[in-house]
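Student: Sequence and predicted model, in that order:
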Amino acid sequence: MRGCEASWPRHSTDKTSRTRFLLLSVPLPARGIIFDLDGTLIDSAPDLVRACNQVLGSLDREAVSLEVGRRWIGNGAKRLVERALLGGFDGRADPDLLEKAYALFQRFYQDGVCVESRLYPGVLDTLNSLLSQQKPIACVTNKPSAFTLPLLKALSLEHFFDPVISGDDLAQKKPDPMPLEHVSSAWGLRPGDCLMVGDSMSDLDAAKACGMPVVLVRYGYSQGLDIEALGADAVLDSMEDFAKVFN
């Protein structure tokens, strides 16, 4: 691909496909690609929700369904636990109870970080394609490093990313732009020369704050938000579409 005008349709009009491609403001392909983890590359909801339910059971509370728990994922593991305690997004949990619950969650999730977690369709092909093109690829997640690295290793993904930035590696995490700026600086690139690929408002806000183009996937953990309306540069139905557009 030489440039965005020749390569990117402004809007897909094919009624057999729901994938929407919007014109980006920078030439593509980007010189470096930054991926979110949960909800973008990996469907980790079954293991995350199971650990939450183990916490709730330890506290004599009722378990939640996978469908409900899936909507709470985003903004880091501790916030997920807090939402489980609250039964939703509103309010704040008692600090002492939250610390106790989060300690339990860490133990339960560490013991089962990759039992049912799976790669989304097209992820492996996309990463292999980028690797063959010698594109720098990073993973930036709000997941604590104690969980990120074991999960990547369990799914044989760790060799794709340099660097891997977890939620506790820097002073700030997404939606702050610091992790994305850190990666682009490590690559010797401007943020605008890179591309963020994620599934949530945190990914979008972090990218927009540093002038980085951002693609959102429709299948991830968007907490019920309308992905189409968030203002991403592109919205994709699957990671298989990423390979079609960027190769």
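Tutor: Received, thanks.

Student: rest of the way, CA atoms for contacts and neighbours
Tutor: Will do.

Student: gap between the residue of the chain positioned farthest from its centre and L85?
Tutor: What lies farthest from the middle of the chain is D60; by C-alpha atoms, centre = their mean that is 31.3 Å. Look at D60 and L85: by C-alpha to C-alpha, to the nearest Å, they are 11 Å apart.

Student: and what of R20?
Tutor: 37 Å.

Student: more neighbours, those two?
Tutor: L85 (21 against 17; other C-alpha atoms under 10 Å).

Student: show me what contacts that one?
Tutor: Applying C-alpha atoms under 8 Å, 6 or more residues apart in numbering to L85 gives the contacts L56, A93, L98.

Student: returning to that earlier point: doesn't the residue farthest from the centre of the chain lie inside a helix?
Tutor: No: counting by DSSP: H, G, I helix; E, B strand; the rest coil, one finds D60 to be coil, located in no helix.

Student: now the strands for this protein?
Tutor: 20-21, 32-35, 42-43, 118-119, 137-140, 164-165, 194-198, 214-217, 234-236 (DSSP state E).

Student: Buried deepest among those, which one?
Tutor: strand 194-198 (a mean of 28; mean count of other C-alpha atoms under 10 Å).

Student: tell me which strands and helices it is in contact with?
Tutor: Strand 194-198 is packed against strand 32-35, helix 201-209, strand 214-217, with contacts defined by 3 or more C-alpha pairs under 8 Å, 6 or more residues apart in numbering; DSSP states H and E.

Student: I'd like these as a markdown table, with distance to F246 appended.
Tutor: A markdown table is the format used below for the helices and strands packed on strand 194-198 (distance: least, C-alpha to C-alpha, whole Å):
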| stretch | distance to F246 |
| --- | --- |
| strand 32-35 | 11 |
| helix 201-209 | 18 |
| strand 214-217 | 11 |
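
Student: To Q172, which of the ones you listed lies closest?
Tutor: helix 201-209 (10.7 Å; C-alpha to C-alpha).

Student: how long is stretch 61-73 end to end?
Tutor: 19 Å.

Student: Give me the contact list for that stretch.
Tutor: By C-alpha under 8 Å, 6+ apart, the surrounding residues in contact with stretch 61-73 are 45-46, 49, 53-54, 56-57, 80, 83-84, 88-89, 221-224.

Student: structure B:
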Amino acid sequence: MDPYTTVVFDLDGTLLDTLADLEASVNHALARAHLPARTTDEVRLFTGNGIRRLIERSVNEDREHPADASTVEAVLEEFKRHYAAHCQDHTAPYPGVIELVDHLKHAGVRVAVVSNKADFAVQELVERQFPGTFDCVLGECEEAGIRKKPAPDMVNVALERMGGERAGLVYVGDSEVDVQTAQNVGCSCLSCSWGFRERGWLVRAGATTIVDAPTELERVLLAGAV
């Protein structure tokens, strides 16, 4: 088997457990707009397509009377303000993830983070939790003409910043968005069952290789293409 030489990771639900802080900021912003709170499971399922989509779903998903655009914008701005101040309150790497990334680096594997989360939060979280570790870190930046996942743009930009070598590339994530991203990039995909989507959901989304723990993911990544 050919070894993997470049691993591109999703962030939320893959490397970091960010759910508690996302839920807290969502419900803070909803409360400010006098809207009902969302449950943990709802927030979990609303993630994956970026902060704006998270807020649009939180405000309007299954609501009998959808809110107007100005309400969505107000909730979005309040979420950003609150999350910028509180994104580190409870967020932490999943057990074994720090060791996984360290072992990949020591094996000479290039590692990157590509996330639909707002770039300001991605940069802060990765620098705080994995200082100096990743070869490229990229959050949502559609204003620069880089489409967010599942479009292939963000992964392609990360590859360019790391030298452009596509051979040996694998994408690692925890959701249907990540499965679709790997398909659009044309690379292998490994799906993590410990994140924001359970195994059955991943299977229905088309995941072909699912790992249940960072130690298992490490074995697969260092063994090579599956």
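Tutor: Yep, that arrived. Predicted model only: the values in this text are computed from it and were never measured.

Student: follow-up on the earlier one: adding distance to W187 of structure 1, write the strands of structure 1 out as a markdown table.
Tutor: Formatted as a markdown table, the strands of structure 1 follow (distance: least, C-alpha to C-alpha, whole Å):
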| stretch | distance to W187 of structure 1 |
| --- | --- |
| strand 20-21 | 27 |
| strand 32-35 | 8 |
| strand 42-43 | 24 |
| strand 118-119 | 26 |
| strand 137-140 | 10 |
| strand 164-165 | 13 |
| strand 194-198 | 10 |
| strand 214-217 | 18 |
| strand 234-236 | 24 |
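
Student: residue ranges of the helices in structure 1, please?
Tutor: For structure 1, helices defined by DSSP state H occupy the ranges 4-7, 45-58, 66-71, 77-86, 95-111, 123-132, 145-154, 178-186, 201-209, 239-246.

Student: count of residues packed around G87 of structure 1?
Tutor: Using other C-alpha under 10 Å, G87 of structure 1 has 15 neighbouring residues.

Student: Let me see the contact set for it.
Tutor: G87 of structure 1 touches nothing, counting by C-alpha under 8 Å, 6+ apart.

Student: How much space separates it from D162 of structure 1?
Tutor: Distance, G87 of structure 1 to D162 of structure 1, using C-alpha to C-alpha: 37 Å.

Student: Select, out of the helices and strands packed on strand 194-198 of structure 1, the one closest to L127 of structure 1.
Tutor: Counting by C-alpha to C-alpha, L127 of structure 1 lies closest to strand 32-35 out of those; the figure is 10.0 Å.

Student: Identify the residue range in structure 2 corresponding to the closest one.
Tutor: Using TM-score structural alignment, strand 32-35 of structure 1 lines up with residues 6-9 of structure 2.

Student: what's the mean gap between the matching stretch and the aligned bit of structure 1?
Tutor: With the two structures superposed, stretch 6-9 of structure 2 lies on average 0.4 Å from its match in structure 1, counting by mean C-alpha distance after the TM-score superposition for structure 1.

Student: Distance check, the residue nearest the centre of structure 1 against V164 of structure 1.
Tutor: Nearest to the mean C-alpha position of structure 1, by C-alpha atoms, centre = their mean, lies D36 at 3.1 Å. As judged by C-alpha to C-alpha, D36 of structure 1 and V164 of structure 1 stand 10 Å apart.

Student: Report the set of residues contacting both of these two.
Tutor: Counting by C-alpha under 8 Å, 6+ apart, the shared contacts of D36 of structure 1 and V164 are C139, V140.

Student: Output the residue interval of structure 1 matched by stretch 74-85 of structure 2.
Tutor: Going by TM-score structural alignment: stretch 74-85 of structure 2 matches residues 100-111.

Student: average gap between that stretch and structure 2?
Tutor: Mean for stretch 100-111 of structure 1 is 0.6 Å (mean C-alpha distance after the TM-score superposition for structure 1).

Student: P46 of structure 1 corresponds to which position in structure 2?
Tutor: Aligned by TM-score structural alignment, P46 of structure 1 pairs with A20 of structure 2.

Student: How about the contacts made by its match?
Tutor: By C-alpha under 8 Å, 6+ apart, the contact set of A20 of structure 2 is T40, H90, T91.

Student: any idea how far it lies from T91 of structure 2?
Tutor: Distance, A20 of structure 2 to T91 of structure 2, by C-alpha to C-alpha: 7 Å.

Student: Q88 of structure 2 and P214 of structure 2, how far apart?
Tutor: 22 Å.

Student: Looking at those two, which has the bigger crowd around it?
Tutor: The neighbour comparison of Q88 of structure 2 against P214 (other C-alpha under 10 Å) goes to P214, with 21 against 17.

Student: hmm, back to that, among the strands of structure 1, which comes closest to A103 of structure 1?
Tutor: Closest among these, using C-alpha to C-alpha: strand 164-165, at 21.9 Å.

Student: Just tell me the aligned range of that closest one in structure 2.
Tutor: Using TM-score structural alignment, strand 164-165 of structure 1 corresponds to residues 137-138 of structure 2.
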